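In: how would this look folded up:
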Amino acid sequence: MLAQQRQQAILERVRGAGGVRVADLVRELGVSDMTIRRDLEVLAERGLLEKVHGGATALGPGSTEEPGFTAKSARQQPEKELIARRAARLVRPGTAVALSAGTTTWALAQHLIGVPELTVITNSVPVADVFHRNPRADRTVVLTGGVRTPSDALVGPVAVAAIRRLHVDTLFLGVHGMSVRAGYTTPNLLESETDRELVTAAHRLVVPADHTKWNTIGISTIAELTEADVVISDAGLPEDARMELAERVGELIIAEGSQ
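Out: Now for the predicted structure:
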């Protein structure tokens, strides 16, 4: 195995597991301890991982890191399900709702398939697919056009133009992160522009976001914390975050198991 191939294998192992030990890599790749340490040094110098005593770990997420939809959908599944179930209670029959891209809004879509006379606006391919696979004659689904992102959002000028003349009762906004300083953020510049247009189009803004989103910051702000009428999170949300959100948003809802 060439050095470049070996280093790529190491990097994939680190990204998949979050970290590796030198001893494990020596055994798996069949090379010397010194070779592995040299490989880790090269990868660390390139800013691809962080060397630690006895091995290496993955770097923390950057403000522009955008995991794919499949990777994100595997995270915090129980929390997202609770949040989605609680968010669905805010949707009345005969209304127009917008669902931005995200794995929590995708979970929400599955709780809305039985709501009659619903109009759904979305820039999410997976969200649109949920409704496509569960058709109703009294439902209208509008999927915006645009350029597809790693998180399966349709973004850019085409999406913005499609949304600009629309008006919805409620927007459920999926976010990469939220904080007092940065508000609700995304790691994708084009997605933030599209999401801001969705915020403008909505009478009510609901942000369904699990506790891991707190103090995570993407490169671009979609909206300030105070712009949300409702934030729905889970029991893992820290007490300081609850206090900050309670002071700044219209309503903070903690979705718990009994709901």
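In: C-alpha from now on. contacts and neighbour counts both.
Out: OK.
In: list the buried ones in stretch 227-244?
Out: Residues of stretch 227-244 classed as buried by neighbour count (16 or more other C-alpha atoms under 10 Å): E227, A228, D229, V230, V231, I232, S233, D234, A235, L237, A241, R242.
In: contacts only, for the closest residue to R165 other than its chain neighbours.
Out: Ranked by C-alpha to C-alpha, 6 or more residues apart in numbering and with sequence neighbours excluded, the top spatial neighbour of R165 is A201, at 7.8 Å. Residues near A201 by C-alpha atoms under 8 Å, 6 or more residues apart in numbering: I163, R164, R165, L166, H167, V168.
In: from the buried residues of stretch 227-244, pick the one nearest V206.
Out: Taking C-alpha to C-alpha as the measure, V206 lies nearest V230 of those, at 4.7 Å.
In: for the closest one, which residues are in contact?
Out: Per C-alpha under 8 Å, 6+ apart, neighbours of V230: L205, V206, V207, V249, G250, E251, L252, I253.
In: show me what the strand or helix carrying the last one is packed up against.
Out: Right, the one you point to is I253. Per DSSP states H and E, I253 falls inside strand 251-255. Here strand 251-255 touches helix 77-88, strand 230-234, helix 239-248, going by 3 or more C-alpha pairs under 8 Å, 6 or more residues apart in numbering; DSSP states H and E.
In: next, the structure of the following sequence, for comparison with the previous one:
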Amino acid sequence: MSDNQNLLAEQRRALILEEVRRRGGARVNELTRKLSVSDMTVRRDLDALARQGALEKVHGGAVPVAEASTHEPGFEAKSSLELSAKEDIARAAATMAQPGSAIALSGGTTTFALARHLLDVPNLTVVTNSVRVADVFHAAQRSGGQGPGNRAGAATVVLTGGVRTPSDSLVGSVADAAIRSLHFDALFLGVHGISAEAGLSTPNLAEAETNRHFVGSARRVIVVADHTKWGTVGLSSFASLDQVDTLVTDGGLPSEARAEMQERLPELVVAGEQEAGAEESEEL
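Out: Presented below is the predicted three-dimensional model:
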């Protein structure tokens, strides 16, 4: 390889690293468009950067590693990752919300996906500390409940208030006081990380405290987390696995993690696989 080609590769990798750090993550297809190079070239660059310890490869892209326990990607960066898995999880979790019940949704991109599916569940009272989740219901109500969420107007939405985080969640004393005063039939909880040892964790100390109050106010705790969250440990743990009633995840969860969760939790739901099994049964 010529010196000029080496220089081009170094420049390209510097741009990739800058993009990953600036946005909190980037997908391969986004980088190919931005750099006007092939998918294979970007993957080779990501491999090289990962070997240097400059970033961490994830399915379909890369995320920063410099501040593993405290780094908190922004909402936009996280929303572009694991889209198919999050949609499968949201669809499965929505079936667990009973009409007329009082539910809570924490912040996160998976609960944001879930909110769109909950528009079809009538007479819900939804308490959330997520600006994005509240916007889903408010937008549907403003549009007159047209489309898939034609019963959205029946939902009562309570936004907790508080201090906004990079992931567009509201935390702090105002949010905590609101949540402590309420009781939920079910909590749908997004997480930064989940592991057998650390339980549920987040890099944001204030968000950890708010999530503790969510867990303490719920009769049933349903964690919605794609497989990339397994083994990730944030700065602060806010709940143990013993406090989780149901984990809804996707088929990418490693077999050893499945075995661990099946042993530790009352219910493990693997979205996508469950739906495929139901379709096969109907065909038979």
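In: which of the buried residues of stretch 227-244 of the first structure lies closest to V127 of the first structure?
Out: Nearest member of these to V127 of the first structure, counting by C-alpha to C-alpha, is I232, at 18.9 Å.
In: map that closest one onto the second structure.
Out: Applying TM-score structural alignment, one finds that I232 of the first structure aligns to V248 in the second structure.
In: isn't its match right next to V269, touching?
Out: Yes. With contact defined as C-alpha atoms under 8 Å, V248 of the second structure reaches V269; the gap is 4.7 Å.
In: tell me where the stretch 51-200 of the second structure has helices.
Out: Along the stretch 51-200 of the second structure, the segments classed as helices by DSSP state H, counting those that start in this stretch run 75-79, 83-94, 109-118, 131-142, 173-180.
In: where in the second structure does the top strand by length along the first structure fall?
Out: What stands out as the longest strand in the first structure, according to DSSP state E, is strand 202-208. Following TM-score structural alignment, the aligned partner range for strand 202-208 of the first structure in the second structure is 218-224.
In: distance from the chain centre to the matching stretch, please.
Out: 15 Å (C-alpha atoms, centre = their mean, to the nearest Å).
In: quick one: buried residues of that stretch?
Out: So, applying 16+ other C-alpha under 10 Å, buried residues of stretch 218-224 of the second structure: A218, R220, V221, I222, V223, V224.
In: give me the nearest residue to the second one, chain neighbours excluded.
Out: Leaving aside its sequence neighbours, R220 of the second structure sits nearest to A186 (C-alpha to C-alpha, 6+ apart; 4.6 Å).
In: do the same with the last one
Out: Counting by C-alpha to C-alpha, 6+ apart, V224 of the second structure lies nearest to V248, which is 4.9 Å off, once chain neighbours are set aside.
In: show me the contacts for that neighbour.
Out: By C-alpha under 8 Å, 6+ apart, the contact list for V248 of the second structure reads I89, A92, A93, I222, V223, V224, A225, D226, L268, V269, V270, A271.
In: rerun at 10 Å
Out: 86, 88-90, 92-93, 188, 222-227, 267-271 (C-alpha atoms under 10 Å, 6 or more residues apart in numbering).
In: do the same with S233 of the first structure
Out: Contacts of S233 of the first structure (C-alpha under 10 Å, 6+ apart): 79-80, 82-84, 86-87, 207-214, 242, 252-256.
In: many thanks, I have nothing further to ask.
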